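Q: Here is a sequence together with a model predicted from it:
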Amino acid sequence: MRWVTYRSDDGERSGVLHGEVIHAAAPGTTLLELIRLGPDGLREAGERALEAPLATPRLDQVTLMAPIPRPPSIRDSLCFLDHMRNCRAATGRSRELEDAWYRIPAFYFACPSTVLGPYDDAPTAPGSVCQDFELEVAAVIGTPGADLSVVEAEQAIIGYTIFNDWSARDLQAAEGVLAIGQGKGKDSGVTLGPYLVTPDELEPYRRNGKLSLHATAIVNDVIIGIGSTEAMDWSFGEIISYASRGVPLTPGDVFGSGTVPTCTLLEHLDPTLPQPFPGWLRDGDVVTLQVQGLGEVRQTVRASAPPLPLPERRRP
């Protein structure tokens, strides 16, 4: 099933998309509430909506929101090691990775309060002149649990969606010297959408147990990068298992895959890549991200107001 959250004259609603028509669940019922019912409960709710929908708006009659507009948590991972290798090469460093990258499935916590819908305008990070996008896929947890095995972690996934990790590269670089994790370089926005696609829908795209979804990143109708989720070095099961060590995961928690290699502007600072660097995102640029089986998100970048200054500090 493909689940959506949408805004119409009736307010915020959730439902199952069938063709171009949404089969709505009961008013006031959020997709997060249905996810908390677990895979069987979500499937049964979808079957009821398809058989006896309480509304049937067409996609062109509503505004799609993020499937889960207010997720309990968002963790963004780095499951594609070629993305890190490409970023290192683009910034003049060796492509060789430290041993830790092969031992630890890296992730950081993103900002749930700046989630954007699939067609919302995307604000630049205040003060940044190096705004970037990152094409990813996200897995959403549907079963609570802690200390999950890799198999249990895979079984806990209730659906997938497109994930765009908007990134202010200049702010990210400035904060990187602090070595305490991601900050303002990352929390101006996270896009989720357009649908939450249940795992059974994606079974035709599995190859040797791995999801093989073709992905394309486009800026102003020019293809920037092309790749596949089959290139993931760390699986969702592995990253979710690692994150669950001593930590309870809850339904609706979102895990980003990390960037599909070449599907971000930063990597194209490397002159050896076939697509040259087109410049950082500017007001009015349109970013379109497409993932096989998951649909498309399309957003216009909008400039933000300058940040309010902080008092200066002098070194002692």
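A: It's in.

Q: When you work out contacts or count neighbours from here on, use the C-alpha atoms and nothing else.
A: Will do.

Q: residues contacting residue 142?
A: 35-36, 38-39, 156-159, 250-252 (CA atoms under 8 Å, 6 or more residues apart in numbering).

Q: Likewise for residue 229?
A: 137, 211-215, 260.

Q: can you redo those residues as a markdown table with neighbour count, distance to residue 196 and secondary structure?
A: What follows is those, written out as a markdown table (neighbours: other CA atoms under 10 Å; distance: CA to CA, whole Å; DSSP: H, G, I helix; E, B strand; the rest coil):
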| residue | neighbour count | distance to residue 196 | secondary structure |
| --- | --- | --- | --- |
| 137 | 25 | 11 | strand |
| 211 | 20 | 15 | strand |
| 212 | 21 | 17 | coil |
| 213 | 20 | 15 | coil |
| 214 | 17 | 17 | strand |
| 215 | 25 | 17 | strand |
| 260 | 29 | 19 | coil |
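
Q: and here's the other structure:
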Amino acid sequence: MKIARWTHGDRLGEGFVVDGGVAPFPDGGTVAEVLTAGLPAATDLFDRLDPRSAVPRSEVSLLAPLVPAAVRDFAVFEEHVEGMSADENGQPRVGEAWYESPTFYFTNPHQIFGTGQQITPPATERLDFELEVAVVVGGVAGRPGTDLDTHAAAEHIFGYTIMNDWSARDIQAAEMRGHLGPAKGKDFATSLGPWIVTADEMAGYLTAEGFLAVRAEVYVNDALVGEDLVSNMAWTFPELLVYASRASRVVPGDVLGSGTVGNGGCLGELWGKAGGELVPPPLQEGDTVRMVVEGLGELSGSVGPSRAPHPLPPARSRPLPRARHRTG
């Protein structure tokens, strides 16, 4: 099954992708409600679908397939990390800590874009894309998404979607020198889509070890820039959920990105391997990025005009009192 959100004229639609069209959920449900109910409930809805309710895809504009509850983005492709950590000679400097656990950061769930939509980045000289696959968390009856083991985590995977973690590398590098982030280098746009493909439909792509063996490609203005197998992840998607849920909780509607694939999954990796030379060049206004993932479809996005920031003063350097002196 494929689940999508769309606009048809001035109306919002949420439902299934069927035979070249889209059809709303029976009973007028929403994607958020379907994710909460879980995969078996979604199958029941699909079985009750009235095909006469379908609208041709050519008449609708697809939106991001969900409004995420939260977005966690991992970094679990070693080749990508090697490129991003390379020194001025292009030699990787991957720290030992990367091999110990699948680390992630939280990004902005309020700046989500669908396929074909234009993003408006901040003022940046190093705009980049990141080719990723993400899992969407669904509900499992009687099992809260906390302290999951790998078996329970797999049951919480409702489906998969393509993810583009747009990145302003110069802003990202500057803020991470302060030992936090990434944040402002990435929170301006994340693209998801074109739809959610349910876990049962992708089960045939899973290896014996649980890796998703699908091919992923990224094109800039129709020129192939990167390609990799998603099965080159260092941890499986259920293992990412295990880590995310440690002493914490994942909930229906959460999105967990794989992090950028290797072999040109982003420009930053290629710049690192080239010793800092910006080849291929950073994205510019008017560029189109198209991502193609086997079994999941195509996700595209274009670059619009950048937004100049309102100025801020530097940090105040004067010493601050520890406490007010009492008077009277």
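A: Cool, got the structure. Computed from a prediction, not measured in an experiment: that's the story for all the values here.

Q: What's the TM-score once they're superposed?
A: With the length set by TM-score structural alignment, normalised by the length of structure 1, the two chains reach a TM-score of 0.93; 311 aligned residues with a CA RMSD of 2.0 Å.

Q: picking up where we left off before, report the two of the contacts of residue 229 of structure 1 separated the most.
A: Greatest spatial distance among these (CA to CA): 211 and 260, at 12.9 Å.

Q: residue ranges for the helices of the stretch 101-250 of structure 2, please.
A: With helices called from DSSP state H, counting those that start in this stretch, the stretch 101-250 of structure 2 shows them at 150-155, 169-176, 199-202, 237-244.

Q: Of all those helices, which one comes closest to residue 10 of structure 2?
A: helix 199-202 (31.3 Å).

Q: what's the spacing between the residue most central in space within structure 2 and residue 73 of structure 2?
A: Residue closest to the mean C-alpha point of structure 2, counted by CA atoms, centre = their mean, is residue 163 at 3.7 Å. Applying CA to CA, to the nearest Å, the value for residue 163 of structure 2 to residue 73 of structure 2 is 10 Å.

Q: Of the contacts of residue 142 of structure 1, just say which sits nearest to residue 1 of structure 1.
A: residue 159 (9.2 Å).

Q: contacting residues for that closest one?
A: Contacts of residue 159 of structure 1 by CA under 8 Å, 6+ apart are 139-142, 196-199.

Q: ditto for residue 237 of structure 1
A: Listed by CA under 8 Å, 6+ apart, the contact partners of residue 237 of structure 1 are 150-154.

Q: among these, who's most crowded?
A: Highest neighbour count within those: residue 153, with 25 neighbours (other CA atoms under 10 Å).

Q: Can you give me the distance of that residue to residue 296 of structure 1?
A: In terms of CA to CA, residue 153 of structure 1 sits 26 Å off from residue 296 of structure 1.

Q: same question, residue 103 of structure 1
A: 33 Å.

Q: count of residues packed around residue 36 of structure 2?
A: 20.

Q: average distance between the strand or helix carrying residue 40 of structure 2 and structure 1?
A: Assigned by DSSP states H and E, residue 40 of structure 2 falls within helix 39-47. Compared with structure 1 after the fit, helix 39-47 of structure 2 shows a mean deviation of 1.3 Å (mean CA distance after the TM-score superposition for structure 1).

Q: residues making contact with that helix?
A: Against helix 39-47 of structure 2 from outside (CA under 8 Å, 6+ apart): 1, 16, 25-26, 34-35, 138-139, 158, 198.

Q: residue ranges for the strands of the stretch 201-328 of structure 2, please.
A: Ranges of strands in the stretch 201-328 of structure 2, per DSSP state E, counting those that start in this stretch, are 215-220, 223-229, 255-257, 288-293, 297-303.

Q: Mean neighbour count, those strands: which tops it?
A: Across those, averaging neighbours per residue (mean count of other CA atoms under 10 Å) puts strand 255-257 on top, at a mean of 28.

Q: now for that strand, which elements pack on it?
A: Here strand 255-257 of structure 2 touches strand 71-74, strand 131-137, going by 3 or more CA pairs under 8 Å, 6 or more residues apart in numbering; DSSP states H and E.

Q: from those, which stretch is densest packed?
A: Comparing those by mean neighbour count (mean count of other CA under 10 Å), strand 131-137 ranks first with a mean of 27.

Q: how about that strand, aligned to which bit of structure 1?
A: Mapping strand 131-137 of structure 2 onto structure 1 (TM-score structural alignment) gives residues 135-141.

Q: roughly how far is stretch 22-39 of structure 2 from the heart of the chain?
A: 21 Å (CA atoms, centre = their mean, to the nearest Å).
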